[in-house]
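[1] The following block contains a protein sequence and its predicted model.
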Amino acid sequence: PADSPTPYERYVLSESYEFRESTLRYDAATDEFYLNISTRRTNGDDEVSEDTGHSDQTVLGIDLGVNSLAVSSTGTFWQGDDYDHWCREFEKRRGEMQQRGTQAAHKALLRLGKREEAWRKQYIHTIANELVSEAVEHDCDVIAFEDLSDIRERLPHAKWHHVWAFRRLFEYVSYKAPEQGVSVEQ
């Protein structure tokens, strides 16, 4: 707008801000490109100014997904290939047992369900431990998870969000992280 400086003028061209990095992102849904620019406020002498009102905290951001179960802001990926493989294997085994229809198959199906649940819990515990270790390794004060509130309503036809336990991962990290002096937010 003519009556106010644009964000580009305010932050990139200003001597009060130091250019840090940029990323170019393509949004296939809208067929548009976005240029995200990161800047840091300086006090004019090329030194970072003091933040007023907030204590300095280092945050480890966690993005949750399907192909990569979790991605941290440090660039560490926790891939979903192994998790997806075993989910499909358990599903296949359940289907085979259900088709038999015998009492022995029913009992085996109950045992398989308990084994699958234990395997899922252990897998998510392992990722939770690694996320907390990542935060401690990088001296982070806070682990910030992507907010997936109402994900089922926003993506009603996506099958994956019924299988992957985003909330459980958040809960596991929430009780493990304070033991290491790290808080957890969504």
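    That came through fine. The structure presented is a predicted model; accordingly, all values stated were derived computationally and were not measured. Numbering: from 1, shown residues only.
[2] Could you use CA atoms for every contact and neighbour count after this?
    OK.
[3] element containing Leu169?
    Element membership of Leu169 [criterion: DSSP states H and E] is helix 166-176.
[4] list the buried ones in that helix?
    Neighbour counts using 16 or more other Cα atoms under 10 Å place 166, 169-170, 172-174, 176 of helix 166-176 among the buried residues.
[5] export these to TSV and tack on distance to Ala108?
    Shown next, in TSV, are the buried residues of helix 166-176 (distance: Cα to Cα, whole Å):
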residue	distance to Ala108
Phe166	28
Leu169	28
Phe170	31
Tyr172	29
Val173	32
Ser174	34
Lys176	34
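[6] quick one, strands of the protein?
    17-27, 32-41, 59-64, 68-72, 77-79, 142-145, 183-185 (DSSP state E).
[7] Now render those as TSV, adding distance to Gln99 and mean neighbour count.
    Formatted as TSV, those follow (distance: least, Cα to Cα, whole Å; neighbours: other Cα atoms under 10 Å):
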stretch	distance to Gln99	mean neighbour count
strand 17-27	44	12
strand 32-41	49	12
strand 59-64	35	20
strand 68-72	32	19
strand 77-79	32	16
strand 142-145	40	21
strand 183-185	44	17
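[8] Distance to Met97 added to these, as CSV?
    Formatted as CSV, the strands of the chain follow (distance: least, Cα to Cα, whole Å):
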stretch, distance to Met97
strand 17-27, 43
strand 32-41, 49
strand 59-64, 32
strand 68-72, 29
strand 77-79, 29
strand 142-145, 38
strand 183-185, 41
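[9] out of those strands, which comes closest to Arg111?
    strand 68-72 (26.6 Å; Cα to Cα).
[10] Mind giving me the packing neighbours of the closest one?
    strand 59-64, strand 77-79 (3 or more Cα pairs under 8 Å, 6 or more residues apart in numbering; DSSP states H and E).
[11] Pasting the second one now:
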Amino acid sequence: MKLVVRVKLLPSQEQAADLDATLDACNRAAERVAAVAFETGVKDRNGLQKLVYADIKTTFGLSAQPAVRVVKKVTDAYASLKAQAKAGLLGKSSSQRYRRAMNSAVSFRAGAAQPFDDRCLSWQFDARTVSIWTVAGRMRNLPYTGSADQLKTLEAYRKGESDLVRRRGAWYLIATCDIPDPETYEPADFLGVDRGIVNLATTSDGTNYQGRRLGRYRRWHAHKRAELQAKGTRSAKRRLARRSGKEQAHATHVNHKISKEIVSVAQRTGRGIAVEELDGIRERVRLRRDQRSTLSSWAFHQLGQHLEYKARRAGVPFLVVDAAYTSQRCPRCGHTERANRPTRDHFSCRRCGLAGPADVVAGVNVRNRARSAWAFVNRPVPAPV
């Protein structure tokens, strides 16, 4: 299992200036390489490297290996763009977004992340320092810091490239760690998890993680953004820049807390975790204009990702089941009807009379489907006749 660990660099003012110049040079070089790739149509790594290698080394002051990394970054960006277009993530081929993306060269922000491999970056774990290539020469004894768990994971499992990135004036290294998967145990049962907007997550045990506070936080940020955008002054724009990303970071923190608690409960009780398949829900659901921002900011996919990787890391079985009618199906008699859910919060079966919180009932249905799926996949193979 691959995880990323982010550690914070602690450069002096002179070191920060050299890192800034390095990131700027690498991204200006990437802009040049991306333009050449778009104009010539050459987007494979070896072919593109032959066209631009000598030029970007001379023009932007890059050493051999950083120049190679810049070319690789550009080819990866074009490969990602092609994959997004093929998967329909850019819309239809006739849409303005699709044409704008496919009919222009890939661009890179001045502060976009730059990958460094082991030839450009080395780690001294005992001293908690790194040695990194810059346009001003090799920068040695650059200190870094992080949480105890992050540092332990980094030292034990770091493998591959690390990305240098600047965010809000601070410098970070994002390292890839390859952690071996623990053996998954045989679950005694499953813990069904229903994800939603009003209630971020509800388990089949009846535990409810409400989204009211997060919703109020989002609405407050939206109100403040609207106020600052309406002013349009230089000061307002600076404040908007400082506030950017805070809402997303808070939602990520909430999802981490919820997923950690759910995985802990499942591990302690010897159960697996089951969630419903929600991919593509934004395309399937038609909403009023005043509901669109709420759905677009719903971080259900991230919560599912957190649950999956935390479960894998703990050896907890994890299943994704069909979400169809989980909120309308009676878990006791199986009767499925839209009228079974007269309100958003309440479930009442029209056939057998089973009633209760709608999200808990959905979580129970998710659990039941996981039970069936696990039993089917792990059914004994009949002996040959």
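    Done, it's in. As the structure is a computational prediction, the values presented were derived from the model and not from experiment.
[12] could the helices and strands packed on strand 68-72 of structure 1 be laid out in JSON lines, adding distance to Lys159 of structure 1?
    Shown next, in JSON lines, are those (distance: least, Cα to Cα, whole Å):
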{"stretch": "strand 59-64", "distance to Lys159 of structure 1": "15"}
{"stretch": "strand 77-79", "distance to Lys159 of structure 1": "18"}
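[13] Of all those strands, which one is nearest Gln122 of structure 1?
    Using Cα to Cα, the nearest of these to Gln122 of structure 1 is strand 77-79, at 14.8 Å.
[14] which residues does the closest residue to Pro143 of structure 2 other than its chain neighbours contact?
    Distance criterion Cα to Cα, 6 or more residues apart in numbering; nearest residue to Pro143 of structure 2, sequence neighbours excluded, is Thr129 at 4.2 Å. Neighbouring residues of Thr129 of structure 2 by Cα atoms under 8 Å, 6 or more residues apart in numbering: 123, 140-144.
[15] What lines up with Thr129 of structure 2 in structure 1?
    With the correspondence set by TM-score structural alignment, Thr129 of structure 2 falls in a gap relative to structure 1.
[16] State the distance from Thr129 of structure 2 to Leu278 of structure 2.
    As judged by Cα to Cα, to the nearest Å, Thr129 of structure 2 and Leu278 of structure 2 stand 43 Å apart.
[17] Can you tell me what Ala241 of structure 2 aligns to in structure 1?
    With TM-score structural alignment as the criterion, Ala241 of structure 2 lines up with Leu110 in structure 1.
[18] one step back: and Val136 of structure 1, which of the helices and strands packed on strand 68-72 of structure 1 is closest to it?
    Per Cα to Cα, nearest to Val136 of structure 1 of these: strand 59-64, 9.6 Å.
[19] what stretch of structure 2 lies opposite that closest one in the alignment?
    Counting by TM-score structural alignment, strand 59-64 of structure 1 sits on residues 190-195 of structure 2.
[20] List of residues touching that stretch?
    Under Cα under 8 Å, 6+ apart, the answer for stretch 190-195 of structure 2 is 201-205, 266, 271-276, 300, 359-360, 362-368, 370-371.
[21] roughly how far is it from the heart of the chain?
    Computed by Cα atoms, centre = their mean, to the nearest Å, the separation of stretch 190-195 of structure 2 from the middle of its chain amounts to 21 Å.
[22] go on, stretch 231-240 of structure 2?
    Here the centre of stretch 231-240 of structure 2 is set off from its chain's centre by 29 Å, with Cα atoms, centre = their mean.
[23] Now that stretch: buried residues?
    Residues of stretch 231-240 of structure 2 classed as buried: 236, 240 (neighbour count, 16+ other Cα under 10 Å).
[24] what do you get for stretch 144-154 of structure 1?
    Buried, per 16+ other Cα under 10 Å, within stretch 144-154 of structure 1: 144-146.
[25] mean deviation of the lengthiest helix in structure 1 from structure 2?
    Determined from DSSP state H, the single longest helix within structure 1 is helix 103-137. Per the superposition on structure 2, helix 103-137 of structure 1 and its aligned residues are separated by 1.5 Å on average (mean Cα distance after the TM-score superposition for structure 1).
[26] Return the set of buried residues in that helix.
    105, 109, 112, 116, 120, 124-125, 127-129, 131-136.
[27] Can you give me the separation between the spatially most central residue of structure 1 and Ala108 of structure 1?
    Residue closest to the mean C-alpha point of structure 1, counted by Cα atoms, centre = their mean, is Asp63 at 2.2 Å. With distances taken as Cα to Cα, Asp63 of structure 1 is found 37 Å from Ala108 of structure 1.
[28] Ile143 of structure 1 now?
    40 Å.
[29] again, but for Glu32 of structure 1
    52 Å.
[30] Then Leu148 of structure 1?
    35 Å.
[31] could you pull out the helices for structure 2?
    Along structure 2, counting by DSSP H, helices occupy 13-40, 45-60, 64-86, 96-102, 148-157, 212-231, 234-243, 246-269, 281-284, 289-296, 300-314, 358-377.
[32] For Val5 of structure 2, which of those is the nearest?
    In terms of Cα to Cα, the element of those nearest to Val5 of structure 2 is helix 148-157, at 6.1 Å.
[33] Which stretch of structure 1 lines up against that closest one?
    Under TM-score structural alignment, there's no match for helix 148-157 of structure 2.
[34] and that helix, what other elements does it pack with?
    Going by 3+ Cα pairs under 8 Å, 6+ apart, helix 148-157 of structure 2 lies up against strand 2-9, strand 170-178.
[35] If we use 10 Å, what do you get?
    strand 2-9, strand 121-124, strand 170-178 (3 or more Cα pairs under 10 Å, 6 or more residues apart in numbering; DSSP states H and E).
[36] For the aligned partner of Cys87 of structure 1 in structure 2, give me its contacts.
    Using TM-score structural alignment, the partner of Cys87 of structure 1 in structure 2 is Arg218. By Cα atoms under 10 Å, 6 or more residues apart in numbering, the residues touching Arg218 of structure 2 are 212, 224, 247-248, 250-251, 293-294, 297.
[37] Could you find the closest non-adjacent residue to Pro178 of structure 1?
    Nearest one to Pro178 of structure 1, counting by Cα to Cα, 6+ apart, is Val184 at 7.9 Å.
[38] what does that neighbour align to in structure 2?
    Correspondence of Val184 of structure 1 to structure 2, assessed by TM-score structural alignment: Phe318.
[39] who touches that match in this structure?
    With contact taken as Cα under 10 Å, 6+ apart, Phe318 of structure 2 is in contact with 184, 187, 190-191, 263, 271-275, 307-312, 370.
[40] One more: Ser235 of structure 2?
    228, 241.
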